[in-house]
Each structure stands twice: as structure tokens, then as C-alpha cells.
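Novice: can't give you the sequence, but here's the structure:
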């Protein structure tokens, strides 16, 4: 059972669980050189055969529940007509580089957009076997070791005590700009973490294992589910529109309300 009666929450949860099982099985079967690696925006932006299999599994399941529903997927951008109302946003493996190296931080992310607003989000941390769920207006929860727990973000008393997570672009020039920005922040926060999965970083804000997370130049599938989970756990979120993509280089920020305004003042809206 899940802690929400929202019917789409159960659909998203079930799809994420099934995809996670597929990913875990494939990771055990393949070594790094057998994963069918291709590249997208750059040579450091990989996609594997397992990303594609996971997205196909999720799309098939979602359309069994709702034939023809629109799906925005990272790998295939799977189409379908939303009629301006409903669309699923799917990242079949968020953190593909971590998946390649078996680096223990990659996730399935599934969100439901209704009339331009995210209503349901599920993020499943595959190696840790932890599921995060957010439902608009109901709250956010974490399933760990068979127990659901309501989530609440942290309350640091200032930037100096803020543990800050971030991520970096696949574009070399933008990474250099991001590195310079990080250098200006290092002396103002407790410390900085870089895990390699935007979806999980947002869930870490929700559970309080980091106090804030920011990154520029993300896609809707990177943040749709995780941002709702963070918001429902009480975090303050700054997000681009759902039609904004990585090339827009827009800011994504999720932070404990006690430091959100102070941190936002240090971050450009675009880089």
C-alpha cells in the first residue's frame, strides 16, 4: 500500500517499481562494455540499452492504464496526445553515468503533469531500494525497508550551516562556468556535495539529508518528480517552465525556506 489514495500515485509507483526491477536485473547481467553505450549531447552524456528498455517498459505500462496518453521521455520523447490536460514525464535512469560505473546513485523518475502542473511524482533510488512519493496537496513520503515515512525538509539557521548539493552540465564550457560559480560559494556554506542525479538530489532536500540543491540547464524529466517531492516536504523551489530544456541554462533551486532567499540571491537565473 502507498500512503495516498490518488489513483495516479499508485500507477506511477507501480511503473517505477517494475522499471527498477528491470534495471537491477540488467545491471547484474552486463559489464561496462556490454551496456550498448551511445552518446547524446556530448561524449560524456551517455545512454545505454537499459535506459531505452526502462523507458519502453514504463511507457507500455502507462499506456496500458491510459491508452494514448502523452509521455515526455528522456530517451524517446515518446509522444502521444495530451489534449492539453495530462502528460507523464519520465526519466528511465536519472544518473546514467553512475549506472554505468555502478556508482550507487541512480533512479527512476516518473511525474504526472495535469494542465501544466505536476500533480504526482515518484522517484525510486534503484541501488538503495528506496522510493520517494509526492502528491500535490497531500505531502511527501519515503519508503525504506518496508516502512513509509512522511518527509520534512531541514531548517538550517543560515548559509554557513547549509549543506549544498549541485550538479554539472555535460557541456564543457558550461561546466567551467559552473565550477567558477561553485568556487564563489564554497566559503559561504557548510560544504558542497555532488551525487550525479538531480532527481535524487531533490529528494535529499525533501528528507533533509542536504539543505539545498541547485543546478543550471536541466530538462523537465530531470526535475519534474523530485521537485514536487521537495515542495511537498516544505522546500522552497525555483523552477523553469515545463517547456524549458537544458539549452535554456535556467536555474533549478530547492532549498530549506530558512536559507532559500539568501541562497537565491547568490545564484544567476541563467548561466
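Specialist: Structure received. This is a predicted model, so every value here is computed, not measured. Residues are numbered from 1 along each chain as shown.
Novice: CA only for contacts and neighbour counts going forward, please
Specialist: Fine.
Novice: so how far is residue 234 from residue 71?
Specialist: 28 Å (CA to CA, to the nearest Å).
Novice: higher neighbour count, those two?
Specialist: Legend: neighbour count by other CA atoms under 10 Å for residue 71 and residue 234, higher for residue 71 (25 against 22).
Novice: Show me where the stretch 101-250 of the chain has its helices.
Specialist: Assigned helices in the stretch 101-250 of the chain, in chain order: 172-185, 198-207, 220-232 (criterion: DSSP state H, counting those that start in this stretch).
Novice: and here's the other structure:
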């Protein structure tokens, strides 16, 4: 039987160590290692080093578990547990010295596919801000920061002024027109829009009530694995295209009332 406390303990320790490494490397200066889907979609040397650190800890402490990381791909395990890792979510922010970047680590059970897995533990650590978000299936979502530990809860419904909504845009210029059209359909629901640059922190922000809702096209599994669990454990709803789970086609997160309104607006109904 899976011990969730053990999974959480590992994820918290690994996220802290990895985040602290990322912060140190940022202070030493960022080296761009490569680009991925487009010229603007960068990988830093720190991304690779941080992911290697997490993989090394897993190999030493939980050698039977699987791994699914942004920089080094997937590796099937034997225990039924897979760790889904984004070593530095918000790499462009990181490269520019903007503090909104995070290490995202989730433990999931079952097939390593977000359409089928069950998330067990999620941790999002923002080292430049000293904030550690975490959630356990059935155990709520929490924030550890300077003031201590606080339980997270989504905002139940937007006010008359409208909802504060987060979003993002892909790196491929060919997708921007569609993204802007989708944003246009959401604007009647919004009091304002935030574009933070880290999906993991956007989702943690919804869980913490800092955002009323969030939507974005183009997210990969490592972008939302940890944050989606936080939203759900904070009382929110996470989905994708109507009736589906999050995917690269669409991710939506919000409290139940706003979720339904966002889903309807984005679908153009």
C-alpha cells in the first residue's frame, strides 16, 4: 500500500533542494543550453542540472519508481508510482531574473498519462519567494511560507466586478491568434487578466485564492500535474476541453461556479 506521507516527505525535500540549487545558479548567471519548440522556448543549463538532481535522489531513495520529466523524458518504473517533474517552470522568467519561477514535483499512480493517472502528491516550490505549496490526495492543499502553514481554499465565485483570471500564451506565433480569440471570449467574465509566466504558480495561485481562475492551451503534463491536485484539494475544479481532463488542447482551473462559466465562454457557447 502506498504511504502518502513518505511520498510527500520525499517531494518536499527534493523540491527544496532543487529550488535552492536553481536559485544559486540564477545568482551565478544563466546559461541558455538550447531551444525547444521555438526560438523563445528556452532550456537553461540549470533546468538540466536541477532535473538531474531530482532523478539522482529518486535513484538513490526510490529506485523502483518511474520518472516523467520535462528535460529527460520518461522512464517506466516497477512500483506503479511515477514522478512528474518540471525542474524550472517559468524558464523565461528565470532567465530574465523575474522571481516567478518554481520547481514542480508530483507523484502519480497508474499509467503515466494525465488522462488516466491518479495524482497522489503535488509540490510547487518558488525559491525566489520562499513559498512552498503542497497537497496530498484527500489531505487538502497547503502553503508553507514565512508566516507558517496556511490551508488553501479557492475563491467560491467571482464578485460583481468580475473574476481575476490568469492565462498564458504558447511560444509558436502560429497559435497566438487562437489564444487571443479565446481570451476575448473570456474577457466579459474578467475584472482583469494576469499573465504570470508559470503554469505551476498560476495553478497554485488559484488554489490559494490569489487568482479566481486560470486557463491556457498548450500545457504539458509536467506543467499541471502538481498544481492541478492543489486546486482540487483546495475545493476547485480542473478540466480541459468540455467533459475532459487537462491536456495540451486546454487546461481550465477555478472554483466550481467560475469553472462552468469559463468552460462555456471558452467553448464559445
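Specialist: Ah, there it is. Here the structure is a predicted model, which is why all the values come from computation and not from measurement.
Novice: Any idea what the TM-score comes out to?
Specialist: The TM-score (TM-score structural alignment, normalised by the length of structure 2) is 0.90; 257 aligned residues with a CA RMSD of 1.9 Å.
Novice: Spatially central, which residue of structure 1 would that be?
Specialist: With distances taken as CA atoms, centre = their mean, residue 199 lies nearest the centre of structure 1, 1.8 Å away.
Novice: doesn't residue 220 make contact with that residue?
Specialist: No: here residue 199 of structure 1 lies out of contact with residue 220, judged by CA atoms under 8 Å, at a distance of 10.6 Å.
Novice: Would you mind measuring from residue 4 of structure 1 to residue 75 of structure 1?
Specialist: The spacing between residue 4 of structure 1 and residue 75 of structure 1, counted by CA to CA, is 29 Å.
Novice: Those two: which has the busier surroundings?
Specialist: It is residue 75, of residue 4 of structure 1 and residue 75, that has more neighbours when counted by other CA under 10 Å, with 19 against 16.
Novice: Counterpart of that one over in structure 2?
Specialist: Structural correspondence for residue 75 of structure 1 with respect to structure 2 (TM-score structural alignment): residue 71.
Novice: Contacts only, for residue 234 of structure 2.
Specialist: When contacts are counted by CA atoms under 8 Å, 6 or more residues apart in numbering, residue 234 of structure 2 touches 140-141, 152-154, 207-208.
Novice: what number of residues lie near residue 203 of structure 2?
Specialist: 31.
Novice: mind listing what it touches?
Specialist: Residue 203 of structure 2 sits next to 214, 224, 227-228, 230-231, 253 when contact means CA under 8 Å, 6+ apart.
Novice: Check those and tell me the two furthest apart.
Specialist: Spatially, the most separated pair among the contacts of residue 203 of structure 2 is 214 and 230, at 13.3 Å (CA to CA).
Novice: So which of those two has more stuff around it?
Specialist: Neighbour comparison, residue 214 of structure 2 and residue 230: the larger count goes to residue 230, with 36 against 27 (by other CA under 10 Å).
Novice: quick one: the more buried one from residue 72 of structure 2, how far?
Specialist: 25 Å.
Novice: ok so, going back, now the residue nearest to the centre of structure 1: how far from residue 111 of structure 1?
Specialist: Plainly put, residue 199 of structure 1 is 11 Å away from residue 111 of structure 1 if you go by CA to CA.
Novice: overlap in contacts of those two?
Specialist: Both residue 199 of structure 1 and residue 111 are in contact with residue 225, where contact means CA under 8 Å, 6+ apart.
Novice: got the contact list for the nearest residue to residue 84 of structure 1 once chain neighbours are set aside?
Specialist: Setting aside the residues directly before and after it, residue 84 of structure 1 is nearest to residue 115 in space (CA to CA, 6 or more residues apart in numbering), at 6.2 Å. By CA under 8 Å, 6+ apart, the contact set of residue 115 of structure 1 is 84-86.
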